[in-house]
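Colleague: below are the sequence and a predicted model; questions follow.
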Amino acid sequence: MGRHSLRERFIESGVMTLHQRGFFGVGVREICAEANAPQGSFINHFGSKEAFAVAVLDRYFERTEAIIAATLGDDTRTAMDRLTAYFDVITDALAGAGWRHGCMISNMSLEAAEHSDLIRGRLEQIFASLTQHFSAGIRAAQAAGSVRADLDPDELADVLLSSWHGAMLRMKVERSSKAIDRFKRVMLSTLLIPPASEPAPNPGHA
């Protein structure tokens, strides 16, 4: 039980530490200090800093999946509302952090994927899972007639998520909501437009 608790302490502390300071921005000694744990126990539990980062990514993604379940998986909402609700919930979290830390999945992709096949492989799996969730949501919205049906839902989900993660990285640079606002204003209104049989009102006419 003690070993399990110590591992949990490392992971819980690591979610905050790696999210805020990045994979290369913190060393094993600092990770142990943040977790208030002896340095020797780090190797016993994880073997390497890369394996630790994967465990932290797993915990972070568990929380992301909980948000997905509460938004994309909420069948009390319309199919389109489920899609937009996910982005709204994440936006609130980003705002709460002062637009500083972004998404750990995006951050780790930019920082560590080139240097670690172990981390890159896990990130690839995470992105595949995210795309699958959004593809299902888009497919449901297409069936409901609220999203254009002329695009493949898998490709649409991939483009949407790539744009979203790019916006979060740009947000960190600007330290503002501008990139997030642009994503919602432009991407959601162009990629997820209503079917051609339901044209948008002409603003030039009353």
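Modeller: Received, thanks. Small disclaimer: the values here were computed from a predicted structure and weren't measured. Residues are numbered from 1 along each chain as shown.
Colleague: only C-alpha atoms from now on, for both contacts and neighbour counts.
Modeller: Fine.
Colleague: and stretch 144-151, how far out from the chain middle?
Modeller: Centroid separation between stretch 144-151 and its chain, computed with C-alpha atoms, centre = their mean, to the nearest Å, is 24 Å.
Colleague: hmm, who's touching the host helix or strand of Ser109?
Modeller: Using DSSP states H and E, Ser109 sits within helix 104-111. By C-alpha atoms under 8 Å, 6 or more residues apart in numbering, the surrounding residues in contact with helix 104-111 are 18-19, 22-24, 57, 60, 120, 123, 165-166, 168-169.
Colleague: hmm, try it at 6 Å
Modeller: Among residues not part of helix 104-111, those counted as contacts by C-alpha atoms under 6 Å, 6 or more residues apart in numbering are His19.
Colleague: take a look at this one as well, against the first:
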Amino acid sequence: MNTPRTNVRQHILDTAKPIILGKGFSVVGLNEVLSAAAVPKGSFYHYFKSKELFGEALLESYFSDYLEYLDKLLNNQALPAAERLMSYWRGWLESQASCDMQGKCLAVKLGGEVSDLSEAMRLALHQGTDQIIDRLAVCIDAAMADGSLSGKIDAHHTAQTLYEMWLGATLLSKMRRDRSAMDGAMLATLSLLNLAK
């Protein structure tokens, strides 16, 4: 059950996410977030004891929502598991290649920026990405079981390799300002999963 306290806390996090996706964590001041959220500064410290703890909460909230989305997508029993898996990568390519900040990946945006600045935020990123990889591995195992993937595939190793490749490709796409690295990741994904025609 949501109480007024959790609603205000979540409102601050929801308001901050697109701002930080656009500018980064270090550059955004608390006043900008609080002004956009229409929350007084004193209230912020009631919910978050520091900017670092606010960043940790932001990442935990992001991964909670992301994992909920991933669970719905990867557990859709109406589709073969390989199709569910490929839907994830197609969705990644579309969302990360678009100009819509709401769909951008907070792990990509903050991974390099905060990992050396905050141990708490680094751990939130590490734990969140590990949970994504675990879910991808389960889906790969399901695809092997339902026959939609063939060959010998180490599910966890492949899930980790694919996630790392897509994370790197997304960073390269940001640097190049084109989607060529993600298009390459899609081709490599099809090859690694033995789906290349």
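Modeller: Looks like it came in fine. Fair warning: this is a prediction, and the values are worked out from it, not measured in the lab.
Colleague: aligned partner of Leu172 of structure 2 in structure 1?
Modeller: In structure 1, the residue paired with Leu172 of structure 2 according to TM-score structural alignment is Arg170.
Colleague: pick out the residue nearest the middle of structure 2.
Modeller: Centroid check for structure 2 by C-alpha atoms, centre = their mean gives Cys105 as the closest residue, at 4.7 Å.
Colleague: residues in structure 1 aligned with the longest helix along structure 2?
Modeller: Secondary structure of structure 2 per DSSP state H: the longest helix is helix 119-146. Residues 117-144 of structure 1 are where helix 119-146 of structure 2 aligns, with TM-score structural alignment as the criterion.
Colleague: what about Tyr62 of structure 2, neighbour count?
Modeller: Number of residues near Tyr62 of structure 2 (other C-alpha atoms under 10 Å) recorded here: 19.
Colleague: mind telling me what it corresponds to in structure 1?
Modeller: Under the pairing rule here (TM-score structural alignment), the equivalent of Tyr62 of structure 2 within structure 1 is Tyr60.
Colleague: which element is its match on?
Modeller: Remark: Tyr60 of structure 1 resides in helix 49-71, with elements defined by DSSP H and E.
Colleague: ok, and what's touching that helix?
Modeller: 11, 15, 46, 82, 85-86, 119.
Colleague: tell me the residue furthest from the middle of structure 2?
Modeller: Gly42 (30.3 Å).
Colleague: counterpart of that one over in structure 1?
Modeller: Going residue by residue (TM-score structural alignment), Gly42 of structure 2 aligns to Gly40.
Colleague: and the gap between that match and Gly145 of structure 1?
Modeller: Gly40 of structure 1 sits 57 Å away from Gly145 of structure 1, going by C-alpha to C-alpha, to the nearest Å.
Colleague: how much does the longest helix of structure 2 stray from structure 1?
Modeller: Average distance, helix 119-146 of structure 2 versus aligned residues of structure 1 after superposition (mean C-alpha distance after the TM-score superposition for structure 1): 1.0 Å.
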